[in-house]
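Undergrad: any chance you can model this:
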Amino acid sequence: MHGASRNIADFYRKTGVSSAALGEDPHRLISLMLDGACKRIRLARACMERRDIPGKGKAIADACAIVSHLNASLDHQQGGDIAGRLSDLYSYAMRRLTEANMHNDGAALDEVSGLLEEIAGAWNAIPQSARDQPRQTPVPA
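TA: Next up is the predicted model:
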């Protein structure tokens, strides 16, 4: 997980999501990324309402980049079916964000924001004791 944590922290530094992320634990980094994606989507919605097309495009592109990075950082070996379902959901979110950008579809932005907020709520509800447990690696037979 340290490699994934470093990649997430590097991504944060490049996109400016949060400079505080560099010293955060992996669970907190994912939480910050989900929050950052939701903030970008809200910004895109505001830009759409102001008819700020370049601002809308940048905010949606930033949200897509964050969601793409979340998708790429999934551990399918450890996460199994849940990781697969999250990957499908993240892919769907990126498609809907692209459609929102192309068609000025505020409902699509709201839909994706709601999905990401639901994921964030579940992620943040993981008890601290479960976060602190070392990850189990399969023992070869």
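
Undergrad: C-alpha only now, for contacts and for neighbours.
TA: Fine.

Undergrad: could you point out which element follows the helix or strand containing residue 28?
TA: Following DSSP states H and E, one finds residue 28 within helix 26-49. Next in sequence after helix 26-49, counting helices and strands by DSSP H and E, comes helix 53-72.

Undergrad: structure for this one too, so we can compare:
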Amino acid sequence: MPVFTTQQKAYAQYKNNKVMSASAPELTLMLYDGAIKFLNVADYAIEKKDLEKANTNIIKTEKIIDYLRNTLDMKYPVAQDFENMYSYIARRLVEANIGKDREIVAEVNRHMHAIRDNWIEVMKANHVYVKDA
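TA: This next block holds a predicted model:
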């Protein structure tokens, strides 16, 4: 069983509180940020030939995309646009993982940054407070 320092425990509690107190738009932003983080780790892992770590982080990104797809409310027309975008990203992630392809990881990362940046603008336009952005 791992032993955690007081600082590690405090940080874990902070992160938990941040998630538990976040609004739905903020949670979506956190998911986008998480996907970007995992893509960055996967890219570095591929560069260093750590294929297991690359696989793990690409799969983490796939799970985020799957979650985002599953939470779409298809009664809104824009949801189909998001479905198409997430579907494309999901396919590219599988291709990136199979080939451990840094170019595809970079492409998906660019898409995730664009989606995240647009989401922040939507949040601001709707007067949702954007922390750390």
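
Undergrad: residues contacting the residue nearest to the spatial centre of the second structure?
TA: In the second structure, the residue lying closest to the centroid (Cα atoms, centre = their mean) is residue 35, at 2.0 Å. Taking Cα atoms under 8 Å, 6 or more residues apart in numbering as the contact definition, residue 35 of the second structure lies against 60-61, 64, 112.

Undergrad: can I get those residues in a markdown table including distance to residue 42 of the second structure?
TA: Formatted as a markdown table, these follow (distance: Cα to Cα, whole Å):
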| residue | distance to residue 42 of the second structure |
| --- | --- |
| 60 | 10 |
| 61 | 9 |
| 64 | 14 |
| 112 | 14 |
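
Undergrad: contacting residues around the corresponding residue of the first structure for residue 94 of the second structure?
TA: The alignment partner of residue 94 of the second structure in the first structure, by TM-score structural alignment, is residue 98. Applying Cα under 8 Å, 6+ apart to residue 98 of the first structure gives the contacts residue 60.

Undergrad: what about residue 98 of the first structure, which SS state?
TA: helix (DSSP: H, G, I helix; E, B strand; the rest coil).

Undergrad: ok, now how distant is residue 29 of the second structure from residue 119 of the second structure?
TA: Going from residue 29 of the second structure to residue 119 of the second structure by Cα to Cα, to the nearest Å gives 7 Å.

Undergrad: for residue 8 of the second structure, same thing?
TA: Taking Cα to Cα, one finds residue 8 of the second structure at 30 Å from residue 119 of the second structure.

Undergrad: ok, now residue 89 of the second structure?
TA: 17 Å.

Undergrad: swap in residue 31 of the second structure?
TA: 11 Å.

Undergrad: hang on, the earlier thing: give me the more crowded residue out of residue 8 and residue 119 of the second structure.
TA: The residue with more neighbours, out of residue 8 of the second structure and residue 119, is residue 119; 17 against 11, by other Cα atoms under 10 Å.
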